[in-house]
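>>> Provided below for reference: sequence and predicted model.
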Amino acid sequence: FSPAILARFDAVVFNNTSGDVFTPEQRGAFKTFIENGGGWLGIHAAGDNSHEAWPWYVQNIIGTKFTGHPMDPQFQKATMRIEDRQHPATRHLGPTLERTDEWYSFDKSPRGVPGVHVLATLDENTYVQKGPFGQELSMGEDHPILWWRCVGKGRALYSAGGHTAESFSEPAHAKMLAGELRWVLGLEGEGCSPNHTNGDKP
């Protein structure tokens, strides 16, 4: 991550990127890239708790903090509720999508954070939200799993699904990822400007 290298690209994809991957100089280059109109697509571990060393990333890219995922069992079938079926990521889907994955929970819903638009939530009635040693992971009725936001002129989209290799061969999920990528690249869908802050209401 440097200004010269990032200038060659329209978007960056963090596919299960876990850990603090930035030096201080790289943080500055990435932040400027996004705010000046670059795109970012984060998949699954790109939003886990290993990124907390950089609060700007957690607050301004993700918008909420990871708290955990179920462990008994780790991978469960659950139902996603599709809230926005006009977005390039979700317009091919019906009102719901049933998938098996490692389902993330967060300390709060990102809904209502300036610029955040929720595309899909989890129906917690369809899986068990228990972490290690009985950790309570329920977020209640509002459990977003897929959302986008504007960061300056840039587009950022986070998709909390996609832990397993099999996820990427599921036709519906693969098409969803393709739509997500087309949006962050600026090829389709609503754009972003410095004044774009009209996120979803709580």
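Alright, I've got the coordinates. Numbering: from 1, shown residues only.

>>> CA atoms for contacts and neighbours, from now on please.
Noted.

>>> contacts only, for the spatially most central residue of the chain.
In the chain, the centroid-proximal residue (CA atoms, centre = their mean) is residue 158; its distance is 1.4 Å. The contact partners of residue 158, by CA atoms under 8 Å, 6 or more residues apart in numbering, come to 41-44, 47, 62, 146-148.

>>> what about those residues, which one has the most neighbours?
Most neighbours among the contacts of residue 158, by other CA atoms under 10 Å: residue 47, with 28 neighbours.

>>> quick one: it from residue 142, how far?
From residue 47 over to residue 142 the distance is 18 Å, taken as CA to CA, to the nearest Å.

>>> now do the same contact list for the nearest residue to residue 44 once chain neighbours are set aside.
Spatial nearest neighbour of residue 44, chain neighbours left out: residue 160 (4.2 Å); criterion: CA to CA, 6 or more residues apart in numbering. By CA under 8 Å, 6+ apart, the contact list for residue 160 reads 42-45, 47, 103-104, 145-146.

>>> comparison target, given below:
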Amino acid sequence: MNRLNQPYKFLFILSFCILTALNVYAQKSKFHVIAFYTAKNDQAHISFVHEANKWFPEVAKKYHFTYDSTNNWNNLNPEFLKKYKVIIFLDTRPEEPAQRKAFENYVKNGGGWMGFHFSAFALNQSTYNQDWDWYHNEFLGSGEYKSNTWRPTSAFLRIEDPKHAATKGLNHIIKASPNEWYRWQNDLIKNKNIDILLAIDSSSFPLGTGPKQSEIWHNGYYPVVWSNKNYRMVYFNMGHNDIDYEHGINKDLSHTFDSPEESQLVINTLLWLGNGNKTYKAAY
């Protein structure tokens, strides 16, 4: 009788091992992330891209997702994106019409997006013209770039929406790493689709050191992290490391992810985007 049962025992054990292995693999790869970058202009942006491409793989191992990165923006197409649940723009934005259309379809069909600093930049009569209304005015809501602080300096950021998954567990005020802070053409407060998650706290003023007085902010309301309620997305104004430009050596003077609270904010956001119920379906 025992001999007759041996094949069945073997099949049972084999099936159990296969199911266990598949379960472990699923746990290790809950979702897939793809980051796009250019890393050619401004040493501060290049520094951040290199930092991010080291930091995100470490976070991926800890939180059980996969992280890939590419500087080939032609990969922004429906076939390539089918594998990924979250797209990250580390520094720039797509420029070709086909790439832009693929991205728009991606987020309109449930794909997640996280963008940093320069990915929202647009200024007419510059290399990055405001020639993509859907992205800058509807999706981001910010419109054109208006001005920035200088030099890159740290700031205290106030959480405006403590109920959002991105801000869960964080203190009401967090300290960010040094950054070049942007302000925008559009008033995000007036946009009913925009959920402002963090803004610069008044304790940060004066913000910036100049030398131009216009590069030092003394008052005002400046959103720096926000989401669009119609999409699964979060934009971070952070992503410009401080660089020693003055001595001509382009040495890193700061790193964005050196701030534990800022890093946790990014992790919270990525897990919210990756573990959401919506799944991207390619639209051809």
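Sure thing, it's come through. Note that the structure is a prediction, hence the values are computed from the model and not measured.

>>> specify which member of the contacts of residue 160 of structure 1 is nearest to residue 24 of structure 1.
residue 47 (19.2 Å; CA to CA).

>>> just checking, the closest one touches residue 61?
No - using CA atoms under 8 Å, residue 47 of structure 1 is not in contact with residue 61; the gap is 9.0 Å.

>>> in structure 1, what residues pair with stretch 159-170 of structure 2?
Mapped onto structure 1 using TM-score structural alignment, stretch 159-170 of structure 2 spans residues 82-93.

>>> should've said stretch 189-201 of structure 2
Per TM-score structural alignment, the counterpart of stretch 189-201 of structure 2 in structure 1 is residues 111-123.

>>> count of residues packed around the counterpart of residue 232 of structure 2 in structure 1?
Aligned by TM-score structural alignment, residue 232 of structure 2 pairs with residue 155 of structure 1. By other CA under 10 Å, 27 other residues sit near residue 155 of structure 1.

>>> residue 155 of structure 1 touches residue 148, doesn't it?
Yes - using CA under 8 Å, residue 155 of structure 1 is in contact with residue 148, at 7.4 Å.

>>> average gap between the helix or strand where residue 80 of structure 2 lies and structure 1?
Residue 80 of structure 2 belongs to helix 78-81 when assigned by DSSP states H and E. By mean CA distance after the TM-score superposition for structure 1, the fitted helix 78-81 of structure 2 averages 1.2 Å away from its aligned residues in structure 1.

>>> the helix or strand just after that helix corresponds to what range in structure 1?
Toward the C-terminus, helix 78-81 of structure 2 is succeeded by strand 86-89 as the next helix or strand (DSSP H and E). On structure 1, the counterpart of strand 86-89 of structure 2 by TM-score structural alignment is residues 11-14.

>>> one more: stretch 24-37 of structure 2?
So stretch 24-37 of structure 2 is aligned with nothing, judged by TM-score structural alignment.

>>> off-centre distance for that stretch?
Counting by CA atoms, centre = their mean, to the nearest Å, stretch 24-37 of structure 2 is centred 15 Å from the centre of its parent chain.

>>> hmm, back to that, now the two most distant members of the contacts of residue 158 of structure 1.
Maximum pairwise distance among the contacts of residue 158 of structure 1 (CA to CA): 13.9 Å, between 44 and 148.
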